[in-house]
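J.: structure, please.
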Amino acid sequence: MARPQQAFASALRFTCGFRWLFACLTVATCWCPTSHAAESYSEIEAAYRAGDLTKAGEVSAAEVERGVWNRRWSELLIRIQLDQGHYVESLTTYEKAIDRYPTSLPLRALGIEVANFNAKPDLAAKNVAFIENYLNTGQLRYATSDTLVSAGRFFSKNGIDARIVLKSFYDRVLETNPTHLEALVATAQLAVEKGDFKVAAETVAKANRLDVEDARLQHLLALALRGTDASAASKALIAARSMNPSYIPAMVTEAEIAIDREAYQDAQKIVQQILEINANAPRAHALLAVLSHLNGDYAAEEQHRKQALEHWPTNPEVDHLIGRKLSDKYRFKEGAEYQRKALTFDPKHLPATFQLAQDLLRLGDEEVGWALAEQVNEADPYNVVAYNLMTLRDSTDGFITIPIEFDPSGANAMILLRMDPLEYKVYGAAAKALLHNAAEHLCQKYDVVLKKPVLVEIFPKQSQFAIRTFGLPGGAGFLGVCFGNVVTANSPASQLETPSNWKAVLWHEFCHVVTLNKSRNRMPRWLSEGISVYEETQRDARWGQAMNVRYRAMLLGDDFTPLSQLSGAFLNPPSGLHLQFAYFESSLAVRFLIEQHGIEKLLKVLESLGDGQAINAALTEHIGPLERLDGQFTEYAKTLAMDFGNTLDFAEPPRPSPFDSPEQIKENQKQWAQQNPDNYFAAIALTDRDIADKQWQAAIDRLTTLQNAGIANGACGVLKRISGCYRELQQTDNELAALKSWCDQSSDALDALQRLIELHQQQQDWQEVIDRANQALAIQPFRKQLQKDLIAACRERGQMHQAIDALNSLTGLEPVDPAGLHFQLAQAYQSDKQFEQAQNQLITALLIAPRYRDAHLMLLKTQKAIATAKAEAKKKAEAEKAAKAAEAEKAAQAAEEVSEKDKPSDSERSDDQTQASEDSPPSSEPQVKDE
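T.: Below is the predicted model of the structure:
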């Protein structure tokens, strides 16, 4: 019997050789005289697509019972019975139908599903064999459009390259009949399954031009847009539910989104709605298993899994869905176990194989993870995510891995830093030092022992980071992501004009490593992100996020989110500002918990989460009732907001009338600003007008008022404006003070730092140059001038050993004079008495420029210094050895003297013997005296 690959080859020959015949047959089968039955079927199918399962089921059953010679009635009835979970009835309907239509490929394909849900693997295998034989014998030459679509779906489920299925089946149907709805739906479904969301969206757009209402199309559009346009995806999902309230796939997606938002009660309600339609729905019970796991009720989890598998005991989709959702919640270990269960049911189930590959890569099990990803890529070349991952692996093969050992608790833990070797030259040493510091400090603070190595990967290209992290290009705005023991991060090289502080990013992500290990990856997103942002500010007051005017308004307005609902703020935020505000408010919540209740209680919450307790229950047990916490946090946050600039008025300016001219609007705004001198927005508006008119002192006066009100931090533009005004007035000391204040409160004010360095150089304040250059390099280490400024300042202070890292960085930035640079490095190492490193740098310089006289001379001196150092080291070692020997001998003599002192005298020995004879009992043995 031909296997699917052989059957496909045969089918492909016939679809190519008889393309003209297929076109003719399609036209012939599409044309028939209008009949009442045809109209009735179209109406009932429309009712089915609209979710009226009762009416559609009753009419279909009546038509089948009436014996109408139209297999579509039987197929529709079977689909309805499967949707409602009437699996036994679907088997009866199928058996009767297949007796009448034994050669129907679409009916046979439907019969595979019927057999599976009735636990009849032999019947399923029989139908598979029939379809393979049907395709192998070339009967597709007479195939209708429906048969070709069914054949394509069969092949796509049996390992045939999806691109070939598209071209040879679905596209062929659409070439003859561009409005064939099922071919369009099948194309979009296949594209979504393979991660080709662009093709999926384009196909749905074509189908929508047919002016048909089909929930399947809107659901597919929602899946296609979910990763790139959350708002449009949400609208499409709402449209799908509106078109068909009983469409279970859309309901499952809606429940999944609710789980992602940690709106578990909403998810529970949606699942119950599914069960009202189909009490046996496997995906509904699978989602209940997920919810039970997240609630720590593992017995209920197993029970729901058992219910999901009740009618199809080897259904791999059940465990695949449970595992995928647990992985979405960062529980990759548990998710991987479920994928392994799915693969025991079907070892060729590619979705489970690929999900397992991704889980293992995120768990740090790279060898097996990459092998599985490669396996999927070879078996399914159209899988976009698998292809992207393998392309990424090829492009990052040249990365180097640097082990970082730390030992905060005797566990011999390790970090593996992986990055491009050229990038490592530039800032690798600083990254290594920062990660070591973060590990020791945070592990001790949160009482965590890292038992497995932590992998930190830094990618020079944003696209590489996105593919490694999300599987697809995109993810702009994400600087780093932590999966538990794996961290991925964007290199500063991938950030363009407005780079962020890469040190703050790595500290933030490593904090995730610690807290996720503490909670076993079982913490809500708001708490995880809140702790990481909070710890940024604890490490460096310039890091993290600070209160600003926008955040103040959001805390006091409708954008404020209660503590118990904070995770929902991260899903589908209306704008980038709202996402940033979610991070800020979460950090505020953590600050509230620590300040008001102590970090010890927060640690207990994390431990309870690790034991499987839900967040609300853990907060209630260790801190207090959730309602009270919500009220306390609301008061805390709003008090902080009110205290921010409390001498100012923050009322928004009135909106301009659409009937006013631009000149009138401008004049009205000016009058309003002048009438409200204590208003923040008025002050900013008048300041900007003063700056435009070059009224620098007037602008400074207004800005100074704002600064005195306490709102001039690194998160607003007050200090930026005021320093600019002082620069225009050439008031260097005042400009310097404003820039210092700005840079002392901001983590990424790169331009301000460069100006500050310039001013300190003019004043020859070299220590300030060193400090500010180091601060700037934490933002953008790839700016050569910053490295050079640091080196020059170290030279001026006679502290060239402090310039070693900067000089090493320049070697990775395409230096104009590489030999000279290595010579400078040799000088720096020599000043730090690292003579062997200096020798290596001199040899490198001479390899580049063999006639470099100064390098030759310095090499001779360095070699003498090395010889002298070795001799001194040897002499010192011998002296230490002799000293130890003398000390040991002295200790031995002292011990001997003590021993002699403790020995009894002759008289004492005599007395002892006398006492012994007095104390000893008489012996029964005869005494024998030795002669």
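J.: alpha carbons only for contacts and neighbour counts from here, please
T.: Will do.
J.: quick one, helices of the stretch 351-500 of the chain?
T.: Using DSSP state H, counting those that start in this stretch, the helices of the stretch 351-500 of the chain run over 366-379, 384-395, 421-423, 429-445, 462-470.
J.: adding mean neighbour count, write those helices out as CSV.
T.: Below are the helices of the stretch 351-500 of the chain laid out as CSV (neighbours: other CA atoms under 10 Å):
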stretch, mean neighbour count
helix 366-379, 18
helix 384-395, 18
helix 421-423, 17
helix 429-445, 17
helix 462-470, 23
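J.: compare with the first, here's sequence two:
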Amino acid sequence: MRRSLLPSVFCLLLSAFCFLPSAFHALTVAQTDESAQRVSLVGLVEAGRYAEAEASAKKLLEKNAAAADVRLMLGEVYAATGRYREAIGEFEAAGKNAATKGGISFVRLRGDLRRGEMLLLTGQEEAARTLFQSLVRYYNSANPQTAPELTLVARAFWHLEKYKDANDLYIAAITADATHIEAHLGGGELFTEKYNYAEAAEFFRDALKINPNSARAHLGVAINKQLEGGPEMLAALTRALEINPNLVEARCLLAKSELEAERYDVAAAEIEKALKVNPNSLEAHSLSVALLYLQDQNYESEVKATLAINPRYGQIFDTLSHFATITRRYAEAAQFSRRATDLAPRLWRAHLSFGVASLRLGREGEGRAAIETAFKGDSFNVWAKNTLDLLDTMGDYRETKRGAFIVKAAAKENDAVAPYAAELLEDAAAKLTAKYKFTPQAPIIVELYPNHEDFAVRTLGLPGLGALGVCFGQVIALDSPSARPVGQFNWGSTLWHEYTHVMTLQMTNYRIPRWFSEGLSVYEERRARAGWGDDWNATVLKALKDGRWFKIADLDAGFQRPRTPTDVPLAYFQASQICEFIAERYGFDAILSMLARYRDK
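T.: Reported below is the predicted structural model:
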């Protein structure tokens, strides 16, 4: 999951902490007790104790209404708790008050940057852009050299989509002051945003050396690891929430992870916690919409409420597209992505999502055009680049049409592979159509890749995928026999497996759970040819003996969020055994009844 260009409320909040002490000194606070209260105010905000922080800030402002640094912190409290209009007012006042003091350029810059970010958060993009440009003009005219100022201008460049300039200034800030944690955090967030996860991790490691208790740094590590999932992401997320239990973006990341694992009750609880802190959190509202969608409930009223906060928040539909994709509802994913780009034409990842969904639906021309738009807007997007490179290599692929099937194979092996694939597919179609009493929508496109990394890019956008084949409903992609060493996999069995997905996905209107779909595919492999399909072995027997088999309710997570290398193969085998049990105990008509119920749920 790609990150939004819009930084989280908490990320923006903490960016004040590393340099507010210098502002305090610049303001020359006279009384020790008042100075201590200001330092305490920062700590309260960092710990997520927003009500106490608000009371403390207002008490300080009663003594000195022109205290720009205190207004800055009060603005952060309002931002963190979703009172965006009030936050805009405090950031504007902070900037004006700082300007009247003279020589406090940092607080003025900070107020302008944060005001711009609040305007952006509420859909006022042109007004926000004007403020970001003002920071760039300041940089060009004043040539600031301090780490705090350079870091602020870097963030402004980021919002203006000038990523190289942003990176250069983050590096310059670190060079000016290697202990300025905000520059390390900003660099890590930028590199994560631009898909350079390895170098992003280095920034976060350096940040944690400066402050091991930075919730923002731990959150950055978790976001950086969310594609992998697993214990490292969870540990970082847990630590961030230990430091600040009211860290809304961390709650949202945890909720998203639970939604992906289909633990809806847990996800709902995390969304509720996030919205209790910030009732106007756009990310939390988007996840609430996704939860309703996944539970087949009406979500349009929640969409309307979210867009009332920011009428240009295309990310809400990008979130829906993500969950439609992972539940294999590719047509709906494409529709959501289109709604996202209609609202936010510069949301480049939504253009990519639409393009990839279109390719999965067999609409190659439309898909390629959208991916080209995405790459033109964001040339750092490795998914877009890899997919476009793949489409270029497929220029010499040949098509073999046979009945309902279109087999696409590389020219060098088309004559040998395509006829056999077509024959096997027709055999599978005849047998499974009769057995399942269903004829899938045609044409069914089958793409055979002689290079496994090309198949991986077609499937995920990145090389390194361990799978052999994938089905999108009307499109099958898989390794050709030459993609793997001889004897490493059974190509015919894999093709039969994927065609079974065509049947079960389409006949349930793409509502079949992952475990049931995979289980039936392995079940049908065993019945297609002797020796096909996974069978009992020492690994699954030991897992059974050790009590490591999944509960059915947790079985999808074994595919989607595996915790050990053996989880995925175990999930495949166990799912097939559940299908074996149902068919043996209740008859195959029970399988057909379950498929119909998933379709109609």
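J.: could you dump the helices of the stretch 351-500 of the first structure to JSON lines with distance to residue 64 of the first structure?
T.: JSON lines is the format used below for the helices of the stretch 351-500 of the first structure (distance: least, CA to CA, whole Å):
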{"stretch": "helix 366-379", "distance to residue 64 of the first structure": "41"}
{"stretch": "helix 384-395", "distance to residue 64 of the first structure": "43"}
{"stretch": "helix 421-423", "distance to residue 64 of the first structure": "70"}
{"stretch": "helix 429-445", "distance to residue 64 of the first structure": "69"}
{"stretch": "helix 462-470", "distance to residue 64 of the first structure": "48"}
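J.: now stretch 584-597 of the second structure, how far from the centre of its chain.
T.: When C-alpha coordinates are averaged (CA atoms, centre = their mean, to the nearest Å), stretch 584-597 of the second structure and its chain have centres 36 Å apart.
J.: and what of stretch 258-267 of the first structure?
T.: Distance of stretch 258-267 of the first structure from the chain centroid (CA atoms, centre = their mean) equals 19 Å.
J.: same question, stretch 332-347 of the first structure
T.: 21 Å.
J.: so where is that stretch in the second structure?
T.: Residues 330-345 of the second structure are where stretch 332-347 of the first structure lands when matched by TM-score structural alignment.
J.: nearest to residue 257 of the first structure, of the helices of the stretch 351-500 of the first structure?
T.: Residue 257 of the first structure sits nearest to helix 462-470 of all the helices of the stretch 351-500 of the first structure, at 17.1 Å, using CA to CA.
J.: contacts for that closest one?
T.: 385, 388-389, 392, 458-459, 472-476, 481, 488-491, 494 (CA atoms under 8 Å, 6 or more residues apart in numbering).
J.: just the buried residues of those residues.
T.: Neighbour counting by 16 or more other CA atoms under 10 Å classes 385, 388-389, 392, 458-459, 472-475, 481, 488-491, 494 among the contacts of helix 462-470 of the first structure as buried.
J.: would you map the strands across the second structure?
T.: Assigned by DSSP state E, the strands in the second structure fall at 398-402, 405-409, 444-449, 469-471, 475-479.
J.: the second one vs the first structure - mean distance after superposition?
T.: Per the superposition on the first structure, strand 405-409 of the second structure and its aligned residues are separated by 2.2 Å on average (mean CA distance after the TM-score superposition for the first structure).
J.: translate residue 154 of the second structure into the numbering of the first structure.
T.: Under TM-score structural alignment, residue 154 of the second structure pairs with residue 152 in the first structure.
J.: before we move on, what about residue 558 of the second structure?
T.: Taking TM-score structural alignment for the superposition, residue 558 of the second structure sits opposite residue 569 in the first structure.
J.: distance of that match from residue 263 of the first structure?
T.: 11 Å (CA to CA, to the nearest Å).
J.: more neighbours, these two?
T.: residue 569 (24 against 16; other CA atoms under 10 Å).
J.: the more buried one and residue 553 of the first structure, how far apart?
T.: 16 Å.
J.: residue 274 of the first structure too?
T.: 41 Å.
J.: more crowded one of those two?
T.: Remark: of residue 274 of the first structure and residue 553, residue 274 carries more neighbours, 25 against 18, as counted by other CA under 10 Å.
J.: what's the more buried one aligned with over in the second structure?
T.: In the second structure, residue 274 of the first structure lands on residue 274 (TM-score structural alignment).
J.: wait, that match touches residue 246, no?
T.: Yes. Residue 274 of the second structure is within contact range of residue 246, at 7.3 Å (criterion: CA atoms under 8 Å).
J.: just give the closest residue to residue 410 of the second structure, not the sequence neighbours.
T.: Nearest non-adjacent residue to residue 410 of the second structure, counting by CA to CA, 6 or more residues apart in numbering: residue 397, 4.3 Å away.
J.: same question but for residue 607 of the first structure, I mixed them up
T.: Leaving aside its chain neighbours, residue 607 of the first structure sits nearest to residue 519 (5.8 Å; criterion: CA to CA, 6+ apart).
J.: I'd assumed residue 606 was in contact with the one you found.
T.: Yes. Between residue 519 of the first structure and residue 606 there is a contact at 5.1 Å, judged by CA under 8 Å.
J.: one step back: any chance of the strands of the second structure in JSON lines, plus distance to residue 319 of the second structure?
T.: Shown next, in JSON lines, are those (distance: least, CA to CA, whole Å):
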{"stretch": "strand 398-402", "distance to residue 319 of the second structure": "35"}
{"stretch": "strand 405-409", "distance to residue 319 of the second structure": "32"}
{"stretch": "strand 444-449", "distance to residue 319 of the second structure": "28"}
{"stretch": "strand 469-471", "distance to residue 319 of the second structure": "22"}
{"stretch": "strand 475-479", "distance to residue 319 of the second structure": "24"}
